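Sequence plus the predicted model coming up.
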Amino acid sequence: MDNDTLLQALSRNPGFAALDIDYRREIVQVGRVRQLPAGGCVFRQDEAVDGVYCLLQGQVHAVKNLADGREQLIVYRVRSGWFGEVSALDLNPRSFTMRASTDLEYFHIPQPAFEALLGNDLGRARFFISELCHRTRVSYEYGSDALALDAAQRLAKVLQIQYDNVRLANPEVSCPGLSCSQEDLACMVGVSRQRINRILKSWQAEGCIELSRSHIRLTDVAALQRLSNGVIEGAPQGLTPGDGH
């Protein structure tokens, strides 16, 4: 991939696109495009920091290794999503594993180049800090949602967030599908897979979504958004707020 094509791909991210063109070109010049097959790990929990990344093609998911040996799914990342800034900024080991759920093509800025790129200029660091702050705010919302919303509302919100991410990564697709297994959704929502299946089947019967194997297409995004915001009127009728956890 030549630098101009890479610059165009990275500029799908609105924050990156808003940077000064000379700074964007400098970022492109210090990194490398890499590939990884599905199932591979970009980095693993507790590994030393090795820079920052941006997805160009494919999907990864962040997982946390728990003390009992299980893995907890944290979040998905799709094309145009940056990740790895936490360790790159505080120099502590990785706090989770980033695993490829599809074949990947990604952009990697090695740690020495990343530090040289930022220098002592807060303006240059602001883009990466903003990306980190956005994810921090989303994490706070997840914690609040676990206490304030029921299972159907939390699932609606998770799907809405994933839908917005995929739309950002694929602006040319009018109604993109989501590649999420019900097991993964259950981890993110904090309920059983059977509970997720019942909610999704109800929404499918009402015409809000279309289901296939590990694939969901939102056919009534507005209705699910109203449910995730706690609005009963116009929300899917099979499972409204208060339907249980």
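That came through fine.

CA atoms for contacts and neighbours, from now on please.
OK.

How many residues are close by the residue nearest to Leu10 when sequence neighbours are not counted?
With CA to CA, 6 or more residues apart in numbering as the measure, Ser80 is the residue that lies nearest to Leu10, at 6.1 Å, once sequence neighbours are left out. Neighbourhood size, Ser80 [other CA atoms under 10 Å]: 26.

okay, pairing it with this:
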Amino acid sequence: MPDSISQWLPLLNNSLWFRHLPPALQQSLLQAAQLRQLQSNQLLFPRGEQSADLFAVLQGALCVGTLDAEGREVLLTVAEPVTWFGEIALFDAQPRTHDVRAAGPTTLLCIPQAALQQLLAEQPHWWREFALLLCHKLRLAFNNAEDLSLLPAGPRLARRLLLIARGYGDARTTQQQIRLTQERLAQMLSLSRQTTNQLLRELEQQGVLRLQPGCIEIVDLPALEQAASH
């Protein structure tokens, strides 16, 4: 394993999916891995691109979304460390489903498509591990759709902040700071920026959050969990 990759191993082990992989698969992925650096607003890949590399966010953040009929960005989610993504195209060999762009300077771990295909051809039982990653994402998609349909705006916002802070269920720890603008959070929740700002200010006044430019800090995690459960 190259030294440039091994220094990221403690962070990668914060991903529950990666941590529970068979050791031989972990080593094979790391041996094939490459580091990618993106500048702020740089496109990683556009919707419709024919590629199947697998990625993990090591530093920074990525915006996953698309454009509406009027050419405006529609943000679906923000991927922060340590989010693994790109597995859909690995299974169906279809074009990428969304645009993925760096929210700021970002470091990625990239497992090239050719290396993945060779690994899985030699060890076909490892397909199950990638299927588990895909199933995790599918469960999240159903849960998010349910939240949009059933939850009031306040609990929906609190729940999304918790999801991001916990790596969408794949992190061993909860991060205190979420690098996300209010405008992007509003897009993810299908809320107006005014409503989002009002809800965040209320949580700040209650001592649950601390708002900073481009960043939301969780001050009282139990209180945020309570707000998400209402």
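Thanks, I have it. Computed from a predicted structure; not experimentally measured.

Quick check: the equivalent of the residue nearest to Leu10 of structure 1 over in structure 2 vs Ile164 of structure 2, distance?
In the superposition onto structure 2, Ser80 of structure 1 corresponds to Val82 when matched by TM-score structural alignment. From Val82 of structure 2 across to Ile164 of structure 2, the span is 11 Å (CA to CA, to the nearest Å).

these two touch, right, Val221 of structure 1 and Gln160?
Yes. At 7.4 Å, Val221 of structure 1 and Gln160 qualify as touching, with contact defined as CA atoms under 8 Å.

what sits against the match of Ser80 of structure 1?
Under the criterion of CA atoms under 8 Å, 6 or more residues apart in numbering, the contact partners of Val82 of structure 2 comprise 11-12, 14-15, 56-58, 167, 170-171.

just those now: which is nearest Ala114 of structure 2?
Ranking the contacts of Val82 of structure 2 by separation from Ala114 of structure 2, with CA to CA as the measure, puts Ala56 on top at 16.8 Å.

Please pull up the equivalent of Lys157 of structure 1 in structure 2.
Pairing criterion TM-score structural alignment: the partner of Lys157 of structure 1 within structure 2 is identified as Arg159.

I'd like to know how far that match sits from Asp147 of structure 2.
When CA to CA is the yardstick, Arg159 of structure 2 and Asp147 of structure 2 sit 9 Å from each other.

Asn144 of structure 2 matches what in structure 1?
Residue-level alignment of Asn144 of structure 2 against structure 1, with TM-score structural alignment as criterion, gives Tyr142.

Could you do Thr195 of structure 2 as well?
The equivalent of Thr195 of structure 2 in structure 1 is Arg195 (alignment by TM-score structural alignment).

Tell me how many other residues crowd the closest residue to its match other than its chain neighbours.
What sits nearest to Arg195 of structure 1 in space, not counting adjacent residues and going by CA to CA, 6+ apart, is Ala186, at 7.9 Å. Using other CA under 10 Å, Ala186 of structure 1 has 19 other residues around it.

OK, contacts around the residue nearest the centre of structure 2?
The centroid of structure 2 falls nearest to Ala79 when counting by CA atoms, centre = their mean (2.6 Å). Ala79 of structure 2 makes contact with 57, 61-64, 164 under the criterion CA under 8 Å, 6+ apart.

what range in structure 1 matches stretch 100-119 of structure 2?
Under TM-score structural alignment, stretch 100-119 of structure 2 corresponds to residues 98-117 of structure 1.

give the contact list for the spatially closest residue to Gly84 of structure 1 that is not a sequence neighbour.
Distances taken as CA to CA, 6+ apart put Val52 closest to Gly84 of structure 1, at 4.7 Å, once the chain neighbours are dropped. Residues touching Val52 of structure 1, when contacts are defined by CA under 8 Å, 6+ apart, comprise 82-85, 88, 108-111, 114.

other SSEs contacting the longest helix belonging to structure 2?
Criterion DSSP state H: the longest helix present in structure 2 is helix 127-150. In this structure, helix 127-150 of structure 2 packs against helix 87-92, with contacts taken as 3 or more CA pairs under 8 Å, 6 or more residues apart in numbering; DSSP states H and E.

circling back to that earlier point, quick check, nearest of the contacts of Val82 of structure 2 to Glu122 of structure 2?
When the contacts of Val82 of structure 2 are ranked by distance to Glu122 of structure 2 (CA to CA), Ala56 comes first, at 22.8 Å.

aligned partner of that closest one in structure 1?
In structure 1, the residue paired with Ala56 of structure 2 according to TM-score structural alignment is Cys54.
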